[in-house]
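*Asks:* Predicted model follows, preceded by the sequence.
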Amino acid sequence: MTPFTFHTTPSICFGAGLLGRLGEIAAPLLGARILIVTDPGMMATDMPMKAEHVLREAGAEVHVFHDVTSDPTESVVISARDRMCALSATGVLGLGGGSSLDVAKLAAALAASGASLQDSYGIGNLPAGRLPLVLVPTTAGTGSEVTPIAIVTTGENEKSGVVSPVLLPDLAVLDPETTRGLPPHVTAATGIDAIVHAIESYCSTSTNNNPMSRALACEALRLMGQSLEAAVMTPGNMSARSDMLLGSLLAGQSFANSPVAAVHALAYPIGGRFKVPHGLSNALVLPHVLRFNIETAPKSYDKIAPILFPDLAGAGDMGSDFCDALSALSARCGLPTRLRDVGIDRDCLHVLAADALKQTRLLMNNPRKLVETDALRIYEAAW
């Protein structure tokens, strides 16, 4: 067996109602002065207030940073870091979607180590040291609670990643009840994002693609294949919500160790330039990138297609049918399926293709080598 390394969050709690038990679960880890990192959308719910209340009941001094934006910028990360330092925070609780969790992870590391954000981009450039950290995801999509990755919007249109085991939290708390109020389009987009994580991880050409990641990806696809549409169509279906949240976590563990590839590389410029949510950006290019890959590397996709879509078992043209099924899934979940549907002009596709080729950290894991003309053709197919 080829040697591999597998990193994940050391402790995970999963169950309905856990948000109300943060005082006993999280407070002992986080200490006397806790900063909750969240976003304005979450502040419109009762969840931050509930978390704040139970942590205070446990005897902690609690403050809230709620300025996280979608696709957070460097200034947001620095503001969160500065708030932690000003409070002499002893621990950080990230509460929300992937953006809030990424900011909480990265700011907690920068606050403890004193490292420069600019020097931290890339793989393994973050020095040791991080404030105690607990993450509570409220969407079933990014898997950020179990990944050593934080994505930051740099400049006006580009995204960069910080990749380091330092970013793995001490504890992830997953409460399916926190996802109950998600609008259908958010449930759909974040769910497709998690499905992409599992697909790309399983098929990754990373030298660290390993049996554990592949097994986790398969189980993630099984869970999400049977539950995504139910979670979208019947938001109160807590069985489906639970399956999606667990599937997202498993997919996160998978791609944290066997990294994603060209779907994400082509999705990032869509989000960076046109502010399309990350999950939807992935959904828009997913079937078209897979059609490109399947031409030369069909075997891995043939193995996972019937896990996500059991009806494909025994299909004559498994690869093509898999791509068609993914497109149909997005449509049934009410997502736009063409780049033009989200306001992207055809004249912009050349710029997107050039931007995508800058994502070398991701493209190196793709099953088929991709050059700029290939990226352009994929965008044209998605347009």
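*Replies:* Right, received. Where do you want to start? Numbering: from 1, shown residues only.

*Asks:* contacts, neighbours, all on C-alpha from now
*Replies:* Will do.

*Asks:* Packing partners of the strand or helix carrying residue 248?
*Replies:* When elements are assigned from DSSP states H and E, residue 248 belongs to helix 238-257. Here helix 238-257 touches helix 184-203, helix 211-225, helix 228-233, going by 3 or more CA pairs under 8 Å, 6 or more residues apart in numbering; DSSP states H and E.

*Asks:* Could I get the buried residue list for that helix?
*Replies:* If you call a residue buried by 16 or more other CA atoms under 10 Å, then helix 238-257 has these buried ones: 238, 240-257.

*Asks:* Quick one: name whatever helix or strand follows that helix.
*Replies:* helix 262-274.

*Asks:* Which positions within that following helix qualify as buried?
*Replies:* Here helix 262-274 shows 262-273 as buried, counting by 16+ other CA under 10 Å.

*Asks:* Please identify which of these is nearest to residue 72.
*Replies:* residue 272 (10.5 Å; CA to CA).

*Asks:* Quick check: that closest one touching residue 152?
*Replies:* No. Using CA atoms under 8 Å, residue 272 is not in contact with residue 152; the gap is 10.1 Å.

*Asks:* who touches both of these two?
*Replies:* 71, 159 (CA atoms under 8 Å, 6 or more residues apart in numbering).

*Asks:* Output the buried residues of helix 262-274 as TSV; include the columns distance to residue 347.
*Replies:* Below are the buried residues of helix 262-274 laid out as TSV (distance: CA to CA, whole Å):
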residue	distance to residue 347
262	22
263	21
264	21
265	20
266	16
267	17
268	18
269	14
270	14
271	17
272	17
273	13
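
*Asks:* Show me the strands in the chain, by range?
*Replies:* Counting by DSSP state E, one finds strands in the chain at the ranges 12-14, 33-37, 61-65, 91-96, 122-123, 133-137, 149-154, 158-163, 171-174.

*Asks:* looking at these, which is closest to residue 202?
*Replies:* Closest among the strands of the chain, once you apply CA to CA, is strand 149-154, at 18.0 Å.

*Asks:* Show me how far the closest one is from its chain's centre.
*Replies:* Taking CA atoms, centre = their mean, to the nearest Å, one finds strand 149-154 lying 11 Å from the centre of the chain it belongs to.

*Asks:* Check which residues of that strand are buried.
*Replies:* 149-154.

*Asks:* Make CSV out of the strands of the chain and add distance to residue 301.
*Replies:* Converted to CSV, these look like this (distance: least, CA to CA, whole Å):
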stretch, distance to residue 301
strand 12-14, 30
strand 33-37, 38
strand 61-65, 42
strand 91-96, 32
strand 122-123, 28
strand 133-137, 29
strand 149-154, 25
strand 158-163, 27
strand 171-174, 30
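
*Asks:* quick one, which of those is nearest to residue 46?
*Replies:* It is, among those and with distance given as CA to CA, strand 91-96, at 11.9 Å.

*Asks:* What helices and strands are in contact with that closest one?
*Replies:* So strand 91-96, by 3+ CA pairs under 8 Å, 6+ apart, packs with helix 27-30, strand 33-37, helix 98-113, strand 133-137.

*Asks:* and the comparison structure, right after this:
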Amino acid sequence: MTAFTFRTAPRIISQIGGLAQLASLCADLGITRPLIVTDPGIVGCGIAARAMTVLNQGGLSPALFDKVAADPPVAMVEAAVAFARQSQADGIIGLGGGSSLDTAKVVALLTRSTQGITEIFGTDMAIGGRLPLIQVPTTAGTGSEVTWVSVVTNEAHEKKAVYTPQLLPDIALLDAELTVGMPAKVTAATALDAMVHAIEGFTSRTRKNPMADCFAQKGLALLATHLPRVLANGGDLESRAAMLEGSMLGGMAFVNASVAAIHALAYPLGARFHVPHGHSNAIVMGPVLRFNLPAAESLYAQLAPCLLPGQSFATPAAAAEAFVTAMEAMAGWGGLETRLSALGVTADDIPSMAEEVVTQIQRLIATNPRPMSHADVCELYRQVL
């Protein structure tokens, strides 16, 4: 049996209406001056105000940083760290989607560190501890609330990852009420991102392990079952809660087994064209899954029941084909655009994006079930141009 290490957050709370516990959770961690790290959208829809009210009523002295941007730029993250120091925060609360949660993790780490953000790019480069950290996702997609990775964008519009165990939060709080009202397009994009986490974790060529496999299969099944229900009825709290749990399980899977080529091809779309991360994954997942089919047939066959429960297949090959076909059909759910040209990408952009994939993001290609060349990446992009 292959040796592996499995890490996750030490405390996970899934409760509809659980935001009401936020002040008491801060008290459990000794936080008196929490800083909420979030984005303007979360402020605009009133969720940030609800969190601030809970904290104020709990006798705490909260502050709010609400300038998180998608694909978090280095300069914005550094501004958030400076704000945390200025406000004398003694704990961090990430509130929002993946960008807010990723930013919150780095802020918790760097606020009391002498390191700069560029010094912690890579694996296990961080020194020392962090401030207490609570993560509260408002989308069912990234799984960032249970991972030890943050992805930021440097000045050259390249995605840079920080991998270090210190990024794992003390508490992940899943409250389905916070995801109600999310547009169908965002609901679908984030859910498909989470499904890709599960799939790529399960099929990882280098870090696949039995614990991650269990979480991947359960997470994928929850998301596949409940996404159609939520798209049909956005107020279905039970299905919203199930999707948050599925996203979290997908996060546990991928961070302990790695993502692969779907994410690698998605990153340039976010960094260069500001396509939301989940949407980027949704666009390229079909071509990549089909490219991987010859190498991952038996694994896709094992995942087929997660998408197609109760169906029988004559052979593993038939099950794997049904799995890929089902995933391809989901790419446009929620009204998502399925062509790169609709998002501003041209044929001239493809070679340089492919070069970034096979050089700057080689770590993800290395875990893909099937080796992938620059020419392969170009062809996959062209299939969805």
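*Replies:* Now that the structure is in, tell me what you want to look at. These numbers were taken from a predicted model, which means no experiment stands behind them.

*Asks:* Put one on top of the other, what's the TM-score?
*Replies:* Here the TM-score for the pair of chains, by TM-score structural alignment, normalised by the length of the first structure, is 0.97; 382 aligned residues with a CA RMSD of 1.4 Å.

*Asks:* got the contact list for residue 326 of the second structure?
*Replies:* Residue 326 of the second structure neighbours (CA under 8 Å, 6+ apart): residue 307.

*Asks:* With the one 5 residues further on instead?
*Replies:* Residues touching residue 331 of the second structure, when contacts are defined by CA under 8 Å, 6+ apart, comprise 192, 282-283, 285-286, 338.

*Asks:* most centrally placed residue in the second structure?
*Replies:* Centroid-nearest residue in the second structure, with CA atoms, centre = their mean: residue 142, separated by 2.0 Å.

*Asks:* Can you give me the neighbour number for the closest residue to that one other than its chain neighbours?
*Replies:* Spatial nearest neighbour of residue 142 of the second structure, chain neighbours left out: residue 98 (5.4 Å); criterion: CA to CA, 6 or more residues apart in numbering. For residue 98 of the second structure, the tally of surrounding residues (other CA atoms under 10 Å) stands at 27.

*Asks:* which of the buried residues of strand 149-154 of the first structure lies closest to residue 167 of the first structure?
*Replies:* Nearest to residue 167 of the first structure among those, with distances taken as CA to CA, is residue 149, at 6.6 Å.

*Asks:* pretty sure the closest one is in contact with residue 166, am I right?
*Replies:* No. With contact defined as CA under 8 Å, residue 149 of the first structure does not count as touching residue 166 (9.3 Å).

*Asks:* Provide the aligned range in the first structure for stretch 75-95 of the second structure.
*Replies:* Under TM-score structural alignment, the alignment places stretch 75-95 of the second structure onto residues 75-95 of the first structure.

*Asks:* Going by neighbour count, list what's buried in that stretch.
*Replies:* Those would be 76-85, 89-95, for stretch 75-95 of the first structure by 16+ other CA under 10 Å.

*Asks:* thinking again about what came up before, can you give me the distance of the residue nearest to the centre of the second structure to residue 358 of the second structure?
*Replies:* According to CA to CA, to the nearest Å, residue 142 of the second structure stands 23 Å off from residue 358 of the second structure.

*Asks:* ok, now residue 99 of the second structure?
*Replies:* From residue 99 of the second structure over to residue 358 of the second structure (counting by CA to CA), the distance is 24 Å.

*Asks:* Between these two, which is the more surrounded one?
*Replies:* Applying other CA under 10 Å to residue 99 of the second structure and residue 358 shows that residue 99 carries more neighbours, namely 25 against 21.

*Asks:* Please name the residues that touch that one.
*Replies:* 68-72.

*Asks:* thinking again about what came up before, what does the match of stretch 75-95 of the second structure rub up against?
*Replies:* Residues contacting stretch 75-95 of the first structure (CA under 8 Å, 6+ apart): 29-38, 48, 65, 67-69, 100-101, 103-108, 110-111, 131-138.

*Asks:* PyMOL command to pick out the buried ones of those?
*Replies:* Of the contacts of stretch 75-95 of the first structure, the buried ones go into a single PyMOL selection, burial set by 16+ other CA under 10 Å:
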select buried, resi 29+30+31+32+33+34+35+36+37+38+48+65+67+68+100+101+103+104+105+106+107+108+110+111+131+132+133+134+135+136+137+138
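
*Asks:* so stretch 359-366 of the first structure aligns onto which residues of the second structure?
*Replies:* With TM-score structural alignment as the criterion, stretch 359-366 of the first structure aligns to 361-368.

*Asks:* So for that stretch, what gets flagged as buried?
*Replies:* Neighbour-count burial for stretch 361-368 of the second structure flags 361-368 (criterion: 16+ other CA under 10 Å).

*Asks:* Closest to residue 305 of the second structure out of those residues?
*Replies:* residue 368 (21.9 Å).

*Asks:* Does residue 285 of the first structure touch residue 263 like I think?
*Replies:* Yes. The criterion here is CA under 8 Å, and residue 285 of the first structure meets it with residue 263 at 6.4 Å.

*Asks:* Need the residues touching each of the two.
*Replies:* Contacts common to residue 285 of the first structure and residue 263, judged by CA under 8 Å, 6+ apart, are absent.

*Asks:* Relative to residue 164 of the first structure, how far out is residue 150 of the first structure?
*Replies:* Where residue 164 of the first structure is concerned, residue 150 of the first structure sits at a distance of 9 Å (CA to CA).

*Asks:* cool, and residue 62 of the first structure?
*Replies:* Counting by CA to CA, the gap from residue 62 of the first structure to residue 164 of the first structure is 28 Å.

*Asks:* didn't residue 331 of the first structure look like it was pressed against residue 337?
*Replies:* Yes. With contacts counted by CA under 8 Å, residue 331 of the first structure reaches residue 337, the gap being 6.5 Å.

*Asks:* The two: which is more packed in?
*Replies:* It is residue 337, of residue 331 of the first structure and residue 337, that has more neighbours when counted by other CA under 10 Å, with 21 against 14.

*Asks:* how close does stretch 262-273 of the second structure sit to the first structure?
*Replies:* Taken against the first structure, stretch 262-273 of the second structure registers an average deviation of 0.7 Å after superposition, with mean CA distance after the TM-score superposition for the first structure.

*Asks:* Same question for stretch 76-86 of the second structure.
*Replies:* Per aligned residue, stretch 76-86 of the second structure averages 0.9 Å (mean CA distance after the TM-score superposition for the first structure).

*Asks:* how far out from the middle of the chain is that stretch?
*Replies:* The answer for stretch 76-86 of the second structure is 23 Å, by CA atoms, centre = their mean.

*Asks:* what's the answer for stretch 323-335 of the second structure, then?
*Replies:* The mean C-alpha position of stretch 323-335 of the second structure is separated from the chain mean by 19 Å, CA atoms, centre = their mean.

*Asks:* cool, stretch 120-132 of the first structure as well?
*Replies:* Worked out by CA atoms, centre = their mean, stretch 120-132 of the first structure lies 19 Å from the chain centre.
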